[in-house]
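> How does the following fold in three dimensions:
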Amino acid sequence: MPKKYFFLLFLNIHFITYGQENYPVPPKNSNSLFYIQHSNNFNTYVYDVNLKNSKLNTKKPIKEYRILYTKNAEVKPLTPTQKRLAYGMVLLNADDNSFKFRLAASSKLVFNLEKKNNRYKIFVNHNTTKIYLDRMFLNINGTGLSTEIKSVILYGKDYNTNKKIEIKVEDF
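All right, here's what the predicted structure looks like:
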């Protein structure tokens, strides 16, 4: 393999593997569910369980907000456009203790909210794997309305074994 091609291959692998290096980790609290970061900047979209007096708000079980790390970690609500077209959670189904959601940007991944060991958690199914979700990383092209999601990496723990797991999803 010529040196030039080997170097380009190494460079490509380096950026794929270490593309998330030095990303900030949002502070966790007892209501934290998961967060989303993307390849365009460090801003982070956070999802917490929405409790009032220790009871789940069944009309709006998940609270979404963003942390603008590019602006001194300022915490803001999602903009109406972000909520409607991208990072907002859309409630699909609800019964007594089970809630199903999807992100506004995609119907291909269903988020399930459940209470386990007195704590609310989000899990997703991908193929045959069930994952308690901690975070998602979106590899994206473009900005604004012309944004295209190339792939998504799901980070969390296996639903059955509780072992750390990482899954790359190409079809999001």
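> going forward, measure contacts between C-alpha atoms and count neighbours the same way
Noted.
> How many residues are close by the closest residue to residue 23 other than its chain neighbours?
Nearest non-adjacent residue to residue 23, counting by Cα to Cα, 6 or more residues apart in numbering: residue 42, 6.1 Å away. Neighbour count for residue 42, taken as other Cα atoms under 10 Å: 18.
> doesn't residue 25 make contact with residue 42?
No. In this structure, residue 42 is not within contact of residue 25 by Cα atoms under 8 Å, at 9.7 Å.
> Second chain to compare with the first, below:
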Amino acid sequence: MRNSLLFILFMAVVTGCNAQEGYPVPPHTNGRLFYIQHANNHNTFVYDANLLSGKKVSDAEPIKVHRINYKKGGIKEELSGLQRKMAYGVECIKTAANTFDFTLAAYPAKKFTLKVGGEASPHVTVFINGKNIILNRMFLFCNKLGTGVSSINFYGKDALTGKEITENFVVKK
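Next up, the predicted model:
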């Protein structure tokens, strides 16, 4: 089932492999959690905390997801139904006040955590290769046909040391 979802996702959004150099950085917002880019083109999928007031997050929809379409000059677009359901959408579960566990539609086996509170800005953590990372962005690498993902780079800060970190996650087939 997971391989079928990954196949559909990457058939829809990834048709070739390119280097990551030259990719645009989306404009920063106060609620920015992270963004995802892929090897097909520069279009970017952006994840923002849905802040109601101050540092309170909406329980009904804690994360807002949209796409920046750089093919159309960098305009903000809503996700299509297919993108939301099969690829870039999120499923969130509230675990404490202003804390949510969530997964991405394309890979529900990988858990992420959204936290908001205290002095810290909203942030997402993910456990990759034995390290807890405060996530900034992800980059998906694909095969030459664009029919699957071979690995994902996770960029952010090591939650223990605060140092910048990049971890490569190899997608098991």
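> Provide the TM-score value for the superposition.
Here the TM-score for the pair of chains, by TM-score structural alignment, normalised by the length of the first structure, is 0.83; 153 aligned residues with a Cα RMSD of 1.8 Å.
> ok so, going back, go through the host helix or strand of the residue nearest to residue 23 of the first structure and flag the buried ones.
For residue 42 of the first structure, the host element (DSSP states H and E) is strand 41-49. Within strand 41-49 of the first structure, the residues scored as buried using 16 or more other Cα atoms under 10 Å are 42-49.
> Kindly reformat those residues as CSV containing distance to residue 115 of the first structure.
Formatted as CSV, these follow (distance: Cα to Cα, whole Å):
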residue, distance to residue 115 of the first structure
42, 30
43, 28
44, 25
45, 22
46, 19
47, 15
48, 13
49, 10
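> follow-up on the earlier one: average offset of the very next helix or strand once past the strand holding residue 42 of the first structure relative to the second structure?
Later in the chain than strand 41-49 of the first structure, the nearest helix or strand by DSSP H and E is strand 51-52. Following superposition, strand 51-52 of the first structure is found to deviate from the second structure by 1.4 Å on average (mean Cα distance after the TM-score superposition for the first structure).
> does residue 71 of the second structure sit in a helix, a strand or a coil?
Following DSSP: H, G, I helix; E, B strand; the rest coil, the label given to residue 71 of the second structure is helix.
> What is the longest helix of the first structure by residue count?
When the first structure is scanned for its longest helix (criterion: DSSP state H), the result is helix 3-17.
> typo on my end, it should be the second structure
For the second structure, the helix reaching the highest residue count under DSSP H is reported as helix 2-13.
> helices or strands up against that helix?
Helix 2-13 of the second structure sits against strand 107-117, with contacts defined as 3 or more Cα pairs under 8 Å, 6 or more residues apart in numbering; DSSP states H and E.
> which strands and helices sit next to the strand it packs on?
Here strand 107-117 of the second structure touches helix 2-13, strand 56-57, strand 99-104, strand 120-128, going by 3+ Cα pairs under 8 Å, 6+ apart.
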